[in-house]
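Asker: With the input below, show me the fold.
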Amino acid sequence: MPLTDADLDHLADLARLELPAEDRAGLRRDLDRLLGYVALLQEVDVDGVVPMQRPMHLADVLRDDEAVRPVGSGDLEALAPATSEGRVVVPRTVDGSG
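Answerer: Reported below is the predicted structural model:
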């Protein structure tokens, strides 16, 4: 059953959309095709098919939590190429004029 102007107006109201007149014919055609595809899917016999959430079994593989000593600022300073007063020195990327 093709989409009518009233159907299109109702959908636009539900979606709170304003449909320009020049877009209505193309949108109606696209929605008709989409609804036709949905109708085709509804005809598929799924008796005996077990519903599933995803096509393959997925499981998170996580390592066990292990308590470790937190990294301190001294350790980070030792890794930095240059520091000053406990801060990492980096090249200037922005001039100070702004």
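Asker: make it CA atoms for all contacts and neighbour counts henceforth
Answerer: OK.
Asker: Tell me how many other residues surround residue 28.
Answerer: Residue 28 is surrounded by 17 other residues when neighbours are defined as other CA atoms under 10 Å.
Asker: host element of it?
Answerer: With elements delineated by DSSP states H and E, residue 28 resides in helix 21-42, which encompasses its position.
Asker: To compare against the first, here's the next sequence to fold:
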Amino acid sequence: GATFLNVGRGATVDMGALETALRDGRVRRAVLDVLPAEPAAPEDPVWQLPRTVITSHSSGITTDEDIAVDFAACWEDVTAGRRPGLTVDTARGY
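Answerer: Below you'll find the model as predicted:
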């Protein structure tokens, strides 16, 4: 299956379709930097998606270089099977 990666706008993703694709194996994993609603509530189903990494989206002024460096570091962690350094800790809140 494919890896689905969204670092754009959360509203562009059909979350129901993504969940279905993750559960039936058409999508092997998902990496989401943005969500349709932020912050996502603790009861939001997005937290229960299988094989999904949600990074801590930060809307602010950043340079393209900073974004590329952070994204590359997270991608290296994910592809090596490690938890990315910029991962949301749901136990601590959003």
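Asker: what's the TM-score here?
Answerer: Once the chains are laid over each other, their TM-score by TM-score structural alignment, normalised by the length of the second structure reads 0.27; 36 aligned residues with a CA RMSD of 2.9 Å.
Asker: next helix or strand past the helix holding residue 28 of the first structure?
Answerer: Next along the chain after helix 21-42 of the first structure, taking DSSP H and E as the criterion, comes helix 73-79.
Asker: That next one: what's the following helix or strand?
Answerer: Following helix 73-79 of the first structure in sequence order, the next helix or strand is strand 83-84 (DSSP H and E).
Asker: Name the next helix or strand downstream of that next one, please.
Answerer: Beyond strand 83-84 of the first structure in the direction of the C-terminus, DSSP H and E gives the next helix or strand as strand 87-88.
Asker: which helices and strands does that next one pack with?
Answerer: Counting contacts by 3 or more CA pairs under 8 Å, 6 or more residues apart in numbering; DSSP states H and E, strand 87-88 of the first structure packs against no other helix or strand.
Asker: Ignoring the adjacent residues along the chain, who's closest to residue 52 of the second structure?
Answerer: Counting by CA to CA, 6 or more residues apart in numbering, the nearest residue to residue 52 of the second structure once its immediate chain neighbours are dropped is residue 30, at 4.7 Å.
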